[in-house]
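In: coordinates only, sequence not included:
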């Protein structure tokens, strides 16, 4: 379920001080019910390659429309050179880890996503941030762990971006309808299915 921006901005996340110049694009409630200490399970789910961010990791294996959209995106990126190494982290832009205050730099970094181009920035008990950069934008996927209003907890995903000039602004505007109508709803469903499967395995174990 898509949430208002205040669901992210009203919380004292550390990402606010790390990326104040990034624009908040999306906030989504994640179908991952759990206890107060379960963010680590969700982070491991992402790192395992399910519940990631695109067709590359198979998260849309049963969702043909998002799978087609991501296949088209990777193809366009290859044609126009959007995803070339010289447009990424530590090339076109510096990693956000260079901005971290001492306590975050000394905290666990968190896992990178092996089959999606996200690099972890930091991981805390209730907050995890990973970044991506290409020639269109520098983006952050922020996963927070929040009370669900009924005594439990769940994940909350926020997407923050810094578009790269006019090209980046045009790119973000162009993909907005596809994100809302096809990509994010399918992504949330896939994350929820995987979460339930993993929760059942943990309970059985």
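Out: All right, it came through fine. Keep in mind that what you see is a predicted model, and the values were worked out from it rather than measured.

In: CA atoms for contacts and neighbours, from now on please.
Out: Fine.

In: which SSE is residue 157 in?
Out: In this structure, residue 157 sits in strand 153-163 according to DSSP states H and E.

In: need the residues that contact that strand.
Out: By Cα atoms under 8 Å, 6 or more residues apart in numbering, the residues outside strand 153-163 that reach it are 8, 21-36, 39, 42, 136-148, 169, 172.

In: and the residue nearest the centre of the chain, helix, strand or coil?
Out: Residue closest to the mean C-alpha point of the chain, counted by Cα atoms, centre = their mean, is residue 141 at 3.0 Å. Classification of residue 141 by DSSP: H, G, I helix; E, B strand; the rest coil places it in strand.

In: kindly report the same for residue 182.
Out: Per three-state DSSP, residue 182 ends up helix.

In: nearest spatial neighbour of it, skipping sequence neighbours?
Out: residue 66 (5.8 Å; Cα to Cα, 6 or more residues apart in numbering).

In: ok, residue 99 next?
Out: Nearest to residue 99 is residue 18, by Cα to Cα, 6+ apart, at 6.2 Å.

In: give the contact list for the one you found.
Out: Per Cα under 8 Å, 6+ apart, neighbours of residue 18: 96, 99-100.

In: picking up where we left off before, and the next helix or strand past the strand holding residue 157?
Out: As assigned by DSSP H and E, the chain's next helix or strand after strand 153-163 is helix 165-178.

In: list the buried residues for the next helix or strand after that following helix?
Out: Per DSSP H and E, the first helix or strand lying C-terminal to helix 165-178 is helix 184-204. The neighbour-count check on helix 184-204 (16 or more other Cα atoms under 10 Å) flags 184, 186-192, 194-195, 199 as buried.

In: what's the closest of the contacts of residue 18 to residue 86?
Out: residue 96 (16.8 Å; Cα to Cα).

In: in addition, the following structure is provided for comparison:
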């Protein structure tokens, strides 16, 4: 379920200290009901990204995006983190820099920035945008317990990046996010026994 931006901005996340120059693009409630200490399970699931990759819609849309990126040079190494933009890890205060970083994606282009008990941030950069995927673990007031919440923060690369973000918006809402949320929810349910076992 899509949430208002305030669902992210009103919480005391540490990401606000680090990515204040990024805009909150999207906020979503994740179908991941759990207990207060289940964020590490969700982080591992997302970083492993098998659930996401198995969705045919997601694979199709991202396959098109990566082909365009290769064709137009959007994803070359000189456009990424450490080249076109500095990693957000360079902005971390000492306590976050010395704490757990969290896992990088197994097959995706995101790099982990930091991980805490209730939040995890990973970043990506290319010629179009520098973006952060922020996963928070929040109380679920409707169902009781806790659940994941995903926010996407972006810093478009100039006018081209802003036009790109506007151009892909319908595809994100109609194809990418619904497929992603379904896949995350299915995998979360499939892994429920593993979480219960500890």
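Out: That came through, no problem. Since this is a predicted model, take the numbers as computed values, not measurements.

In: ok, and what's touching the longest helix along structure 2?
Out: In structure 2, assigned by DSSP state H, the helix with the most residues is helix 56-72. Under the contact criterion Cα under 8 Å, 6+ apart, helix 56-72 of structure 2 has outside partners 52-53, 74-76, 175-176, 179-180.

In: quick one: map residue 159 of structure 1 onto structure 2.
Out: Per TM-score structural alignment, the equivalent position to residue 159 of structure 1 in structure 2 is residue 152.

In: I meant residue 110 of structure 1, not that one.
Out: Under the alignment (TM-score structural alignment), residue 110 of structure 1 maps onto residue 102.

In: relative to residue 127 of structure 2, how far out is that match?
Out: 25 Å (Cα to Cα, to the nearest Å).

In: name the residue in the two with the higher neighbour count.
Out: residue 127 (22 against 19; other Cα atoms under 10 Å).

In: pretty sure the more buried one sits against residue 83.
Out: No - using Cα atoms under 8 Å as the test, residue 127 of structure 2 is too far from residue 83 to be in contact (10.6 Å).

In: re earlier: and which of the contacts of helix 56-72 of structure 2 is nearest residue 197 of structure 2?
Out: Ranked by distance to residue 197 of structure 2 (Cα to Cα), the contacts of helix 56-72 of structure 2 are led by residue 52 at 23.8 Å.

In: pretty sure the closest one sits against residue 180.
Out: Yes - contact criterion Cα under 8 Å: residue 52 of structure 2 and residue 180 qualify, at 5.9 Å.

In: which residue lines up with residue 133 of structure 1 in structure 2?
Out: By TM-score structural alignment, residue 133 of structure 1 lines up with residue 125.

In: residue contacts, the residue lying closest to its match once chain neighbours are set aside?
Out: In space, and not counting its chain neighbours, residue 125 of structure 2 is closest to residue 80: 4.6 Å by Cα to Cα, 6+ apart. For residue 80 of structure 2, the contact set (Cα under 8 Å, 6+ apart) comprises 124-127.

In: just give me the match in structure 1 for residue 80 of structure 2.
Out: Match for residue 80 of structure 2 (TM-score structural alignment): residue 88.

In: so how far is residue 70 of structure 1 from that match?
Out: 19 Å.

In: now residue 174 of structure 1
Out: For residue 174 of structure 1, the distance to residue 70 of structure 1 - Cα to Cα - is 14 Å.

In: neighbour count winner among these two?
Out: More neighbours surround residue 70 than the other of residue 174 of structure 1 and residue 70, with 18 against 11 (other Cα under 10 Å).

In: structure 2: which residue goes with that one?
Out: Under TM-score structural alignment, residue 70 of structure 1 pairs with residue 62 in structure 2.

In: got the contact list for stretch 187-202 of structure 1?
Out: 30-32, 42, 45, 50-51, 53, 59-60.

In: now those as CSV including secondary structure, distance to residue 14 of structure 1 and neighbour count?
Out: Below are these laid out as CSV (DSSP: H, G, I helix; E, B strand; the rest coil; distance: Cα to Cα, whole Å; neighbours: other Cα atoms under 10 Å):
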residue, secondary structure, distance to residue 14 of structure 1, neighbour count
30, coil, 20, 21
31, coil, 23, 18
32, coil, 22, 24
42, helix, 19, 22
45, helix, 22, 18
50, coil, 26, 20
51, coil, 23, 25
53, coil, 22, 22
59, coil, 28, 22
60, coil, 30, 25
